[in-house]
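**Student:** Got a sequence here, can you model it:
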Amino acid sequence: MSDTAVPPSPTSPHEFPCGSCGARLEYSAGTRRMRCPYCGSEEKIPEATREVREHAVETLFARRPAAQVAGHRFVCQGCGAHIQGDHLARTCQFCTAPLVTDDSADVQVPPEAVLPFTVERRAAHDSLARWAGSRWFAPNSLKKVNEAERFKSTYLPHWTFDARTVSDYKGRRGEYYWVTETYTAQENGKSVTRTRQVRKTRWYPARGRVSRSFDDVLVNATTQVAPEKVDALKPWPLEKARPYAHEYLAGHEALRYDVEPEQGLGEAKRIMARTIERDCKRDIGGDEQRVTSVDTAYSEVTGKLLLVPVWAGAYLHGGKTWQVVVNGCTGEVQGERPYSAAKIAAAVLAVVLIVLAVFLYVRYGG
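**Tutor:** Predicted coordinates for the structure are as follows:
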């Protein structure tokens, strides 16, 4: 939420003036309305006149110049993040470095869909506070993430891909059988002969064909947040995605993608390959399966750029930047945390003093 009301440009399609006081309206999480943060006036977001569409990947690869997503564009002088928003931001939520105006050419794939925020700022603060409170020996600087300038509602770009696949595989099917083995054991100082059942595997060659339809294979399209943190924020309620409209970004920011669609499709195929291998093993059957080769043909490959919501913040500790992100739909928190040497030392000292006090009491006061 903006700290001060800044009158919008009446000609900007990305800024929405309040009809009552002239301040900027902001999208209200979990609703289909924009609300004025100063006078409380509301305006309904128009119903979408179209459905979310999938685009042939050739269209994505063409990178036709996109309509600007938000009124102002910035680039971080620290991590290089390209951020868009309808207010004048000062610092980067991903590394705390200063932001400057971004005048680079805007030739990117336009977003097709947006997953709107449902977790408002206060709920995000509460989730972050609970997470921070559960981190033992966390430094006090972690609490500063909740400050308005450090903790911002931000849409992260993702690619989604659909495809039909047909895969020819070769492998081996393992079937268990049992044999009786004789062995010698020592019992009461004597050697005795015993038998036991031992499982063996008999392998047979296998080959076949499997097919599958993939829908909305999700690929992170930014390197500004560690992939493992973004993956850990899943699942996303993709069924609630809506056709992109500027209104859903009002009062929020959006991160431009830096993972190109070709890279995104390559990662999507690696994700699909893991599912295809499981399909091959299921098709092989038996007790064990080994897949030695898979040849996959792809058809009807489509994709789109989707924006998903997070509350993002960063703080400095020990000369290093630490990131924290909160899922804007579920409140799930993922972040980095250092350990406070001072708190650890204090805890160790407290334990030593307690042990010493108990010893002295038992020795001299008991």
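
**Student:** Going by C-alpha atoms from here, please, whenever you check contacts or count neighbours.
**Tutor:** Noted.

**Student:** State whether T182 is indeed within a strand.
**Tutor:** Yes - assigned with DSSP: H, G, I helix; E, B strand; the rest coil, T182 falls within a strand.

**Student:** separation between it and T195?
**Tutor:** With the distance defined as CA to CA, to the nearest Å, T182 ends up 4 Å from T195.

**Student:** want to put them side by side, so please do this one too:
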Amino acid sequence: MMNNSEGRDLQQDWGARLVPVVCEQCDWRYLLPAGSPAQLCPNCFQQELAGLDPAGELEPYPYPPELVLPFTLDEDKLAQAVVQFARNIPFAPKDLNPALLKQRLRRVYVPAWLVDAQVTAQFQAEVGFDYQAVSHREKYAGSSWQTQEVQETRIRWEPRVGRLQRPYQNVPAPALEVESRLQRRLGEFDQARAVAYEPVLLGQTFVHLPNRQPADAWSEALPGFQARAAEECRLAAEAQHIRDFRWSAAFAGQNWAQWLRPVYSTFYLDDEGRPRPVLVHGQSGRIDGERRASRRRAQTAAMWIGGFGVGLFVLAVLLGLAAYSLSSSLLALLAVLMVVLAFVLVAGALIPPLVVWRFNRRQAQRPD
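**Tutor:** Below is the predicted model of the structure:
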């Protein structure tokens, strides 16, 4: 694993003219095609990206990826995801509409580590084999009990111990400090559909640089090695199940690379003009972001409803005075009904702010 980016030639390494940039607001770092216009950071959308010195500010890994997972989400599904996100938000901010969200979409490749290693291990586990068992069940039908034969699939568990020595390749590990949050928001990426890196795959896409060292990510790669070993042991035993897999493993010859995964990023502005980022999975179309209702629009609606109620109350008072002077019971009844309706409207003016407060509170309580 090479860690020194000093003197690196990005065009020679990546096969494309790229420039390194950084967001000084959130400290996310990217590679962009040379000659790109000024761009807002696709993570926070709060500041334009500034240039970096490619000679020494690209740690921990300025080298091209081994694999790339291309953007495969078609335009129709992407549009549906954006529309679905903006739907069913009470008093949505004016800036939150599908057309603007789609217009602001940016393509971002986010990295993860791939690690190869030679593994030597002692293991023990229980492997399970399916078998069919016949049992009998009593059932009351008509006027008598009847016996039914029932076939059930059961599992026979057998212990296994052994030793393995073999290489494992392309075991994933996080290259970003926000990896767990990203997976909670968008779900997994299908590594089996990744292809070998070619410069043409970059296009006008932001390439997010890793911000987590391989040494720090190693502990999170270990479960992946163990899972692969357990699956191989199950297959070797020709079993259908495996459980309680335990091993004592030694690792040698670690080799680190990275792979890139596709994400669309966009945003909308809330009442205070603050950007609210929205992410879309570049394969599945799963979309995630904080959905905010507009207090300002709710307050405007409340003012209109309350104002109409107050106006109706004033009109009811005038109508009541006219009923008194004319001794008209019909006008008096109408005035009373208008007063009741006025109070209902004034009370109803509280509903829009309460609806918005409740909606935003639920959104704020979502797991990050």
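
**Student:** Break down the stretch 51-200 of structure 2 into its strands, ranges please.
**Tutor:** For the stretch 51-200 of structure 2, the strands defined by DSSP state E, counting those that start in this stretch occupy 67-68, 106-141, 144-174, 195-196.

**Student:** Structure 1: matching residues for the helix or strand following the last one?
**Tutor:** Toward the C-terminus, strand 195-196 of structure 2 is succeeded by strand 206-208 as the next helix or strand (DSSP states H and E). For strand 206-208 of structure 2, the aligned range in structure 1 is residues 253-255, judged by TM-score structural alignment.

**Student:** so how much does that stretch differ from structure 2 once superposed?
**Tutor:** Comparison of stretch 253-255 of structure 1 with structure 2 after fitting gives an average deviation of 2.1 Å (mean CA distance after the TM-score superposition for structure 1).

**Student:** Other residues contacting that stretch?
**Tutor:** 70, 81-86, 152-157, 222, 307 (CA atoms under 8 Å, 6 or more residues apart in numbering).

**Student:** hmm, 10 Å instead?
**Tutor:** Residues from elsewhere that reach stretch 253-255 of structure 1 (CA atoms under 10 Å, 6 or more residues apart in numbering): 69-70, 72-75, 81-87, 89, 152-157, 221-222, 224, 307-310.

**Student:** Buried ones from those residues, can you make that a ChimeraX selection?
**Tutor:** ChimeraX command restricting these to the buried ones, with burial defined by 16 or more other CA atoms under 10 Å:
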select :69,70,72,73,74,75,81,82,83,84,85,86,87,89,152,153,154,155,156,157,221,222,224,307,308,309,310
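
**Student:** Among the contacts of stretch 253-255 of structure 1, name the ones in helices.
**Tutor:** Applying DSSP state H to the contacts of stretch 253-255 of structure 1, no entry is found in helices.

**Student:** burial count for Q148 of structure 2?
**Tutor:** Q148 of structure 2: 11 surrounding residues under other CA atoms under 10 Å.

**Student:** Assign V351 of structure 1 to helix, strand or coil.
**Tutor:** With three-state DSSP as the criterion, V351 of structure 1 reads helix.

**Student:** Roughly how far does it sit from I344 of structure 1?
**Tutor:** In terms of CA to CA, V351 of structure 1 sits 11 Å off from I344 of structure 1.

**Student:** And for T302 of structure 1?
**Tutor:** Taking CA to CA, one finds T302 of structure 1 at 52 Å from I344 of structure 1.

**Student:** So the two - more neighbours on which side?
**Tutor:** T302 (21 against 14).

**Student:** R243 is in contact with R156 of structure 2, correct?
**Tutor:** No - R156 of structure 2 is beyond contact range of R243, at 12.0 Å (criterion: CA atoms under 10 Å).
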